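Trainee: Quick one: sequence and predicted model below, then my questions.
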Amino acid sequence: MIEIKGLAKKFVVENVKKLSEQEKQDPRLKGRFFHSVEDVSFHCEQGQVLGLLGPNGAGKTTTLRMLSTAIKPTAGSVSINGVDILAEPLVARRKIGFLSGSTGLYGRLTGRENIEYFGRLHGVSEAELKQRINELADLLDMHSFLDRRSESFSTGMKQKTSIARAVIHQPEVVILDEPTTGLDIMATQTVLDFIRRLKTQGTPVIFSTHHLDEVDELCDKVTVIDKGRTCFDGSLLDFKGLSSGSMHESFLTTIKGAE
C-alpha cells in the first residue's frame, strides 16, 4: 500500500513580473513562492488501480514526481507498506516503478540495452534480467523492435520500452504519468492490458490521465486534484455517483465544487 498525507511543494519564483496574467491570478502564487501542491492526500491498496485526475496545471505531475523522490516535498508524508520513503529515498527507489512524462531513452542504445541498464542499476542479476526482459517483451509486444536503436522508435515503441524499464526490478508500487498519451489504439490497449496484469499481481498502480474512459475501464479509486489540493478521493462508484453516471459530468462537478 502507498499512503500520501498532506503533501505540499512550493517553488521560488525568480521574477514575478515575467509570469503570464493567468499565472499571476493563480491563488497558489503567494509573494515570491508558487505553491504548486498545497495539500494532497490519498492512498492506494494492494491490487488497486488509482486514477489521478485534474486540469492542466493542477499539480498532478509535481505530486507524482514527489512520490518518485525526484523532488523533495515542502511538507507531508509518503509511505509504502509502512516505510517512510521521504526519510529513506534510496529504499523508496527500489520499491517504486516510475514512468515520467518527460524522461527520454538513450537513443544510441537498443530497447533491450536501455532496459538492461536500469535493471543493473536496481541490482537485478544477469540471469533474472534476461528472463524478465523476455517476459516484458511478451507482455508489451516488443520483440519486433527490442534490439533496434531507440532513436528510431515510434512513440508507441518508446513508451513500451519506458514502461518495461520502469518495472524491470518488480517494484512494490507502479506510478505512471499519462502512460497512453500519443499512442495509437493498439499500443494503448497493450499498455492498458499491462496495467490490468499488474493489478492481478496485487501491485498498486497510480496513473494520471486525461482519458476518463481509461479511468472508467481500469480504476478502483479516483483522486481529483485542482489548484494543488485534493478535491475528491474515493471509489470509482462514488465518483460516478456525483452525477448521473457520466465520468465527464462527475469530473466537472468536482472541479466546480472546489472553486
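Mentor: Good, I have the coordinates. Numbering: from 1, shown residues only.
Trainee: When you work out contacts or count neighbours from here on, use the C-alpha atoms and nothing else.
Mentor: OK.
Trainee: Glu23 versus Lys30, what's the distance?
Mentor: Between Lys30 and Glu23 the computed distance is 11 Å (Cα to Cα, to the nearest Å).
Trainee: Am I right that Glu38 sits in a strand?
Mentor: Yes: assignment of Glu38 by DSSP: H, G, I helix; E, B strand; the rest coil places it within a strand.
Trainee: Tally up the residues packed near the closest residue in space to it that isn't next to it in sequence, please.
Mentor: Leaving aside its sequence neighbours, Glu38 sits nearest to Ala8 (Cα to Cα, 6 or more residues apart in numbering; 4.5 Å). Other residues near Ala8 come to 24 when the count uses other Cα atoms under 10 Å.
Trainee: Show me what secondary structure element comes after the helix or strand Ala8 falls within.
Mentor: Taking DSSP states H and E as the definition, Ala8 sits inside strand 2-12. For strand 2-12, the succeeding helix or strand toward the C-terminus, using DSSP H and E, is helix 21-25.
Trainee: so is the most centrally placed residue in the chain in a helix, a strand, or just coil?
Mentor: When Cα atoms, centre = their mean is applied to the chain, the residue found nearest the centroid is Leu176 (2.8 Å). Classification of Leu176 by three-state DSSP places it in strand.
Trainee: Contact partners for it?
Mentor: 98-100, 205-208 (Cα atoms under 8 Å, 6 or more residues apart in numbering).
Trainee: Just flag the most distant two among those.
Mentor: Using Cα to Cα, these span at most 13.9 Å, a distance reached by Ser100 and Val205.
Trainee: If you count surrounding residues, which of the two has more?
Mentor: More neighbours surround Val205 than the other of Ser100 and Val205, with 26 against 19 (other Cα under 10 Å).
Trainee: contacting residues around the more buried one?
Mentor: 44, 47-50, 173-176, 195, 198-199.
Trainee: now stretch 122-129, how far from the chain's geometric center?
Mentor: Offset of stretch 122-129 from its chain centre (Cα atoms, centre = their mean, to the nearest Å): 24 Å.
Trainee: ok, and what's touching stretch 84-99?
Mentor: 68-69, 72, 77-80, 122, 162-163, 166-167, 169-177, 179.
Trainee: Quote the end-to-end distance of it.
Mentor: One end of stretch 84-99 to the other measures 21 Å (Cα to Cα).
Trainee: what do you get for stretch 137-157?
Mentor: The first residue of stretch 137-157 is 11 Å away from its last residue (Cα to Cα).
Trainee: Identify each buried residue in that stretch, please.
Mentor: Neighbour-count burial for stretch 137-157, with 16 or more other Cα atoms under 10 Å as criterion, is recorded at 137, 139-143, 145-146, 148-150, 153, 156-157.
Trainee: cool, stretch 125-133 as well?
Mentor: So, applying 16+ other Cα under 10 Å, buried residues of stretch 125-133: 129, 132-133.
Trainee: Included below, for side-by-side comparison, is a second structure:
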Amino acid sequence: MIEVKNLCKSFIREIKDDSKKNKKGKLRTKKEEFLAVNNISFNAKEGEIIGILGPNGAGKTTLLRMLGGILTPTSGYIKIANHDYSEDKNAAKKEIGYLSGNTKLYNRLSPRELLSTFGTLYDMEKDEIEKSIEKIIEVMDMSSFIDNRIEHLSTGQMQRTSISRCLIHSPKLYIFDEPTSGLDVISSKSIIDFMKNERDNGKTVLYSTHYMEEAEILCDRIYMIYKGEFIAGGTCEELKNKYNSNSLREIFLNLASERGDINED
C-alpha cells in the first residue's frame, strides 16, 4: 500500500552565532540547515494501522505532510498504491484521506454541504456523492448534526466532520495527524473505533500521536520518532520484549535519553 525509503526533509533556520556580535554587543545570527526528518524508511500493508509515536517537535507532522503530498521531500522515495510520487503525485494523492493537526472548516456550511463540496472537488458524480454522504453519516454517527452549521458544533463533532471529509472519496490510505488530541474520552473512542473499522475493511491507516497508551491498544505496528529519526519499530509485543519493558512510554523515554535531552509534552 505505502512504501517509503530514505526519506529526508531539511529546512533552514537562524541560530545565534557565538563568534560574532553587533555594535550593541548582542550576538548576531547565522543560517543553519537542519534535518527535520532524517533517512526514514518503512512500509505499510492493506488492513494495517501504523502508529508514529513521539513528542511535539519530533518530526511527526513533517513526515506526514510529505506522505500526504503537502511537502516535497529533500530526498527519498514515496510510493502509494503503486503510484510513485516522483512520477504521478496527483494519482497518489487521490488514494489518500489526509487529516492535518490544524484542519480548518468552513463555519457557515453544514457538514453535509462541506462533504458535497469536497465530493465535487474529487470529480464525483452527484448520486455518488449522495450515497457516500449517507454511508459516512452512519459510520461516523453524524445524523444528529449533519445539517447544522459547523460553527455550532462541539469540538468532538467538528473533529468527526474533519475526518468525514477524508472519507468522501473512499481512499485506500488514511493519514491522520493527532486525530484525538484535545478530545474527550467519548469523542476519542468514536474516532478510535472508526480507525479499527476501516482497518477491518482493508484500509491502511497511518496516524501520529504522543498518547502512548492509545497507540498500544490500536496499532498493529509502531514507529517511535525522535529528533527526526525512527529510534525503534515493531509490534507492541516485539518492542516490549526487545527492551524488557511493559511500558511503551518507558521504552521511548529510555531510548530518547540515550540521544540527548528530552522535550516531551
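Mentor: Structure received. Everything quoted here is computed from the prediction, not taken from an experiment.
Trainee: Fetch the TM-score of the aligned pair.
Mentor: For this chain pair, the superposition-based TM-score is 0.90 by TM-score structural alignment, normalised by the length of the first structure; 247 aligned residues with a Cα RMSD of 1.7 Å.
Trainee: returning to what we had before: just the buried ones out of the contacts of stretch 84-99 of the first structure, please.
Mentor: 68-69, 77-80, 162-163, 166-167, 169-177, 179.
Trainee: Let's see which of the residues you listed end up in helices.
Mentor: 162-163, 166-167 (DSSP state H).
Trainee: just the residues you listed now: which is nearest Val40 of the first structure?
Mentor: For those, the residue nearest Val40 of the first structure by Cα to Cα is Ala166; the value is 24.1 Å.
Trainee: What's the local residue count around the nearest residue to that closest one once chain neighbours are set aside?
Mentor: Nearest residue to Ala166 of the first structure, sequence neighbours excluded (Cα to Cα, 6+ apart): Gly97, at 4.8 Å. The burial count assigned to Gly97 of the first structure is 24, neighbours taken as other Cα under 10 Å.
Trainee: which of the contacts of Leu176 of the first structure are also in contact in the second structure?
Mentor: Using both residues aligned by TM-score structural alignment, their matches' Cα atoms under 8 Å, the second structure keeps these contacts from the contacts of Leu176 of the first structure: 98-100, 205-208.
Trainee: how about Gly182 of the first structure, what does it touch?
Mentor: Listed by Cα under 8 Å, 6+ apart, the contact partners of Gly182 of the first structure are 155-156.
Trainee: And it, how close does it get to Gly54 of the first structure?
Mentor: Counting by Cα to Cα, the separation of Gly182 of the first structure from Gly54 of the first structure is 18 Å.
Trainee: Likewise for Ile133 of the first structure?
Mentor: Applying Cα to Cα, the value for Ile133 of the first structure to Gly54 of the first structure is 34 Å.
Trainee: how about the helices in the second structure?
Mentor: Assigned by DSSP H, the second structure shows helices spanning 60-67, 89-93, 111-121, 126-139, 155-167, 185-200, 212-218, 236-242, 248-257.
Trainee: packing partners for the third one?
Mentor: Put plainly, it is helix 111-121 of the second structure. Using 3 or more Cα pairs under 8 Å, 6 or more residues apart in numbering; DSSP states H and E, the elements in contact with helix 111-121 of the second structure are helix 126-139, helix 155-167.
Trainee: Export these as JSON lines, with columns for distance to Ala36 of the second structure.
Mentor: As requested, those are exported to JSON lines (distance: least, Cα to Cα, whole Å):
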{"stretch": "helix 126-139", "distance to Ala36 of the second structure": "36"}
{"stretch": "helix 155-167", "distance to Ala36 of the second structure": "26"}
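Trainee: closest to Lys60 of the second structure out of those?
Mentor: Closest approach to Lys60 of the second structure among those is made by helix 155-167 (18.6 Å; Cα to Cα).
Trainee: and that closest one, how far from the first structure on average?
Mentor: Helix 155-167 of the second structure differs from its equivalent in the first structure by a mean of 0.8 Å after superposition (mean Cα distance after the TM-score superposition for the first structure).
Trainee: matching residues in the first structure for that helix?
Mentor: Aligning helix 155-167 of the second structure against the first structure (TM-score structural alignment) gives residues 155-167.
Trainee: what comes up buried for stretch 188-208 of the second structure?
Mentor: Using 16+ other Cα under 10 Å as the test for burial, stretch 188-208 of the second structure gives 188, 190-192, 194-196, 198-199, 203-208.
Trainee: From those residues, pick the one nearest Ile251 of the second structure.
Mentor: Nearest to Ile251 of the second structure among these, counting by Cα to Cα, is Ser208 at 17.2 Å.
Trainee: How many neighbouring residues does the nearest residue to that closest one once chain neighbours are set aside have?
Mentor: Nearest-residue entry for Ser208 of the second structure: Ile52, 4.5 Å, with adjacent residues in sequence omitted and distances by Cα to Cα, 6+ apart. For Ile52 of the second structure, the neighbour count with other Cα under 10 Å is 26.
Trainee: Who are the contact partners of Ile52 of the second structure?
Mentor: Counted by Cα under 8 Å, 6+ apart, Ile52 of the second structure has contacts 60, 206-209, 222-225.
Trainee: Recalculate using a threshold of 7 Å.
Mentor: Applying Cα atoms under 7 Å, 6 or more residues apart in numbering, we find Ile52 of the second structure in contact with 60, 207-209, 222-225.
Trainee: how about the residues you listed in CSV, adding distance to Leu115 of the second structure?
Mentor: Shown next, in CSV, are the contacts of Ile52 of the second structure (distance: Cα to Cα, whole Å):
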residue, distance to Leu115 of the second structure
Lys60, 27
Tyr207, 22
Ser208, 24
Thr209, 26
Ile222, 31
Tyr223, 32
Met224, 34
Ile225, 33
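Trainee: With adjacent residues omitted, what lies nearest to Gly183 of the second structure?
Mentor: Just to correct that, residue 183 of the second structure is Leu rather than Gly. Gly156 (6.2 Å).
Trainee: Next up, the contacts around Arg148 of the first structure.
Mentor: By Cα under 7 Å, 6+ apart, the contact set of Arg148 of the first structure is 110-111.
Trainee: same deal with Cys219 of the first structure?
Mentor: 49-51, 236.
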